[in-house]
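Chemist: Sharing a model prediction with you, sequence too.
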Amino acid sequence: MLSVNKDSLWNLNDDIIPGYRALSDAVHQQGGRILAQLAHSGGTVLISQPGRESWSASAVRSETTGNIAHEMTPREIREVIDAHARAAKRVAAGGMDGVEILGAFGFLPQAFLSPLTNRRTDHYGGDLENRMRFLLELLEAVKGALGPDFVLGARLPGDEFEPGGLDLAQMKEICRTVSASGLVDYLNIIAHTNITHLGRARHWAPTPTPHGVFVHLAAAIRAVVNVPVFTVGRIVDPAHAEDILARGQADMVGMTRAHICDPEILPKIQGKVKSKVRICAGANVCIANRYAGKAIRCIQNATLSTPGAALSPAERSKSVAVIGAGPAGLECARISAERGHRVTVFDAANRPGGQLALWANAPSTRELARVIDWRLNELERLNVSIMLNRLMERQDILDLGADALVIATGALDTCRDFAGTASIRVISPHELLGGIPVTASRALVLNEGRGQAGLAAAEVLLHQGITAEIVTSDIAVAADVDPTNRSAWYERLGRKGCIFTGAHIVDSVNEQSVTLRNVFDDRLSTREGIDLIVDWPGCRANDALISGWDEHPIEVVSVGDCRAPRTVEVAISEAAAAAKAL
């Protein structure tokens, strides 16, 4: 990529060619084809190095980064175009099959196309013909560098969905012109722009965004161009992808997050792999890690964060007792059974899934149930028994006579005691998400714990017609939640009237009123008419069973939140690693 992002591939010199060659050879050996996407982030880039500047069509501020870009001179425009051409030659030298120009996400080509970011008065700005000039010159240069034997495509937005921005009518005209130029072999249609706060949350949309959210844009553009059109955007099920193609809405379907979740989608639908397709739940853990500069992880696919994707058969088949049927327990049971162990799962609750099953009860997070459901289906296929309503004490476990014990008892709900709450009910988010009946008119959600439980609780309240305010001592509500999910939650809850209050804690509770204190300046403010507090201080590890086994001839491991409350993907990854070692 052409980028100053630390987590991108830098196609700046010939040093990248051997890496391209290794990657393309690996793909070609499997019968596939591979393109390199060339990208210049333009004004959306987050500058982390002193003295660096972002370049864009005009000196416009990005809401996402806060940067005001440098308006490129004609000479700098030519410099960037020529750099793309040189980069394309390296792609070809590396054995790739072609190039895709990233002209979406508010990146440089889109910055020139869009009236939101192009305020120029020269021949690169103004009317649509001038605003298309940069993209066409860029494509022409890259096409010339590649030659006729390589594929060239362009990824473009079908609509920015911003007042004064590119709309579908303009994008149809742009795509028609690009197609008629003969420069591209296909168009890849997405939407929105990264220069806005909601941009990433919309084009990498998390649950509960509808599946195939951009298909209508691809279909509309396909009707006016003479090249194949790709569609993307929360297409997670192969059956849905096939339906899109059958309806003629697109010529190819992109399923990136779906393949991160399950790289074996194709062999599974071809019947070459026994297990069912693992469907993306839209949690966006992958996107969160990518933008944090970390290795990509997945809430569903633990193999991304545990070394060695292939499972080796166990040297000896053991009887394994798993205590806890949350995500960690189910994953450990699944992999243990795949390796040939005889596994039984026990849980004190009347349903499997642990805390995740509760979170999946909120209107916006129902798809998280996929994490549990897929593992339950796999355990059924592997003949693993799940014993519910079984509170296992230490002697109960010893009586099983198992060879190995997996402690996956998760974390316990907590609520604080507030003096003066005789007339104000105090419950936890898990009680609310578990379906406990509530009667209230105005609630405070005290969101001190990490993650999205407080947000999900507020949504449940709002759906019941209860006014909700989320309060946290952090600088902002859900400050630890990744930008795509946080922005989406803010939008959803804000539209329902939710109030977000950061940097405050409870000072005192009185009859139907709560006084909050600002953590920085100690100013007090009172909320009247409060009749419900949903308190989320976080969980504590349910670790009673972890220790005390040294005198017994049983192999014991503990995984997930019973060690320390963390995220779902960490719990699943830890469980997978433990199961591979049994």
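Modeler: Perfect, I can see it now. Numbering: from 1, shown residues only.
Chemist: contacts, neighbours, all on C-alpha from now
Modeler: Noted.
Chemist: So His123 versus Gly42, what's the distance?
Modeler: 19 Å (C-alpha to C-alpha, to the nearest Å).
Chemist: And here is the other one:
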Amino acid sequence: MKTLFDKTKILNMNMKNRFIPEYKEFTDKIHKIGSNIIMQIVYGGFMTDYNTKIRTIWGPSTMKNEVIGTWSKEMRKEEIKYLVDAYGQAAKRVKESGFDGVEIHAGHGYLLSQFLSPYYNKRKDEYGGNIENRSRIIFEIFNAMRKCVGNDFPILIKLNSYDYVKEGGLTEIDSLYVAKKLANLGINAIEVTGGNESIKEVVDSNMGAARTKIVISKEKESYFKSYATKLSKIVDIPVILIGGNRHLDVMEDILNNSNIQYFSLSRPLTAEPDLINRWINGDNKKPKCVSCNKCYTTHGKRCILNIRES
């Protein structure tokens, strides 16, 4: 016999699936122009100031975001299980929406990077303590996602290399452990990042993921390449380097002198959406982006240089 609760579950599922048709239309258009698209999914934790007075913000422990002041509540085990299952269902919707893969975001101070970092993870149960425990939630999420999407659908992860905090943060050794185990579990690629943007010390020292003033010299570019190079030597899956990739010759040098296979760009493409085509056509002059980060505060995340020109 059906109950009202059954109907409520069906209604909730329909609400969660309501964006699939729009996403499918979007991904179809991307495929028609000859490109692929991967969706990145994340639970932000206390990296938000949206309606925090009336919302419960989860964290590995009860902690305060030092930069924006948002507090998180320590997750109960049943809440961790709920989140793990939610990631799996989200991956399934990503696949049904026509995306070519899904990426887990585990960097920059978002929830999963908080679990990895002893700076924020003070738990005494199987989700805290040593790195095997602190990374347990990520392995469970990956397994839940793989179960929902099958073995042929690409799953990637954006993984912190360091927190760049002087004491108590995620270390390179611990991060490499997580990356290698994920590779052994069957993840398809690892995108290397770093920095914890909820820690004031990291932000003040310009050691976050989106650093400024990197165009002063080419030596400041590709600032996660040391870790990414080490990682590329111990895993048999693609390693993707982000962080200050600006000049084509710098990236080609890394490509030819390491096992790093792919490079990510973000801010340069905000400034010049056609940058890659420009490079393909032989125009290798320096990119327009000056890493000022003003795009983060403009309406629509637009490049401030383009706004001035329009």
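Modeler: Thanks, I have the structure now. Not measured: the values here are computed from a predicted model.
Chemist: Work out the TM-score between the chains.
Modeler: The TM-score (TM-score structural alignment, normalised by the length of structure 2) is 0.87; 288 aligned residues with a C-alpha RMSD of 1.9 Å.
Chemist: so where do the helices sit in structure 2?
Modeler: In structure 2, the helices defined using DSSP state H lie at 4-16, 20-32, 77-96, 111-116, 131-134, 136-149, 172-185, 200-204, 225-232, 248-256, 267-271, 275-280, 304-309.
Chemist: deepest of these, which one?
Modeler: Mean neighbours per residue, mean count of other C-alpha atoms under 10 Å, is largest over these for helix 111-116, with a mean of 29.
Chemist: which residues in structure 1 does it align to?
Modeler: Mapped onto structure 1 using TM-score structural alignment, helix 111-116 of structure 2 spans residues 108-113.
Chemist: Quick check: the matching stretch compared with structure 2, mean distance?
Modeler: Mean deviation of stretch 108-113 of structure 1 relative to structure 2 after superposition (mean C-alpha distance after the TM-score superposition for structure 1): 1.2 Å.
Chemist: what does that stretch contact?
Modeler: 39-43, 56-57, 102-104, 117-118, 124-125, 128, 131-132, 134-135, 156-157, 166 (C-alpha atoms under 8 Å, 6 or more residues apart in numbering).
Chemist: how does it look with 7 Å?
Modeler: 40-42, 56-57, 103-104, 117-118, 131-132, 134-135 (C-alpha atoms under 7 Å, 6 or more residues apart in numbering).
Chemist: One more: stretch 146-158 of structure 2?
Modeler: Residues contacting stretch 146-158 of structure 2 (C-alpha under 7 Å, 6+ apart): 88-89, 91-92, 95, 101-107, 187-193.
Chemist: what's the span of that stretch from first residue to last?
Modeler: With C-alpha to C-alpha as the measure, stretch 146-158 of structure 2 spans 16 Å from end to end.
Chemist: List the residues that contact Met47 of structure 2.
Modeler: Gly109, Tyr110, Ser198 are the contacts of Met47 of structure 2 under C-alpha under 7 Å, 6+ apart.
Chemist: now with 10 Å?
Modeler: 57, 64-65, 67-72, 108-111, 197-198 (C-alpha atoms under 10 Å, 6 or more residues apart in numbering).
Chemist: mind checking the SS state of Thr526 of structure 1?
Modeler: What DSSP: H, G, I helix; E, B strand; the rest coil gives for Thr526 of structure 1 is strand.
Chemist: Give the closest residue to it in space, chain neighbours not counted.
Modeler: Thr515 (4.1 Å; C-alpha to C-alpha, 6 or more residues apart in numbering).
Chemist: Which residue in structure 2 occupies the aligned position of the one you found?
Modeler: Checking TM-score structural alignment: Thr515 of structure 1 goes with nothing.
Chemist: so what's the counterpart of Gly254 of structure 1 in structure 2 up against?
Modeler: Counting by TM-score structural alignment, Gly254 of structure 1 corresponds to Ser264 in structure 2. Counting by C-alpha under 10 Å, 6+ apart, Ser264 of structure 2 touches Glu191, Val192, Ser222, Ile240, Leu241, Ile242, Gly243, Gly244, Asn245, Arg246.
Chemist: Closest one of these to Lys286 of structure 2?
Modeler: Arg246 (7.7 Å; C-alpha to C-alpha).
Chemist: So that closest one versus Arg211 of structure 2, what's the distance?
Modeler: In terms of C-alpha to C-alpha, Arg246 of structure 2 sits 12 Å off from Arg211 of structure 2.
Chemist: what residues are shared contacts of the two?
Modeler: Lys220, Glu221, Ser291.
Chemist: For the residues you listed, pick the one with the most neighbours.
Modeler: Most neighbours among the shared contacts of Arg246 and Arg211 of structure 2, by other C-alpha atoms under 10 Å: Glu221, with 21 neighbours.
Chemist: just checking, it touches His247?
Modeler: Yes: using C-alpha atoms under 10 Å, Glu221 of structure 2 is in contact with His247, at 8.2 Å.
Chemist: which residues are in contact with both of those two?
Modeler: With C-alpha under 10 Å, 6+ apart as the test, Glu221 of structure 2 and His247 both reach Val215.
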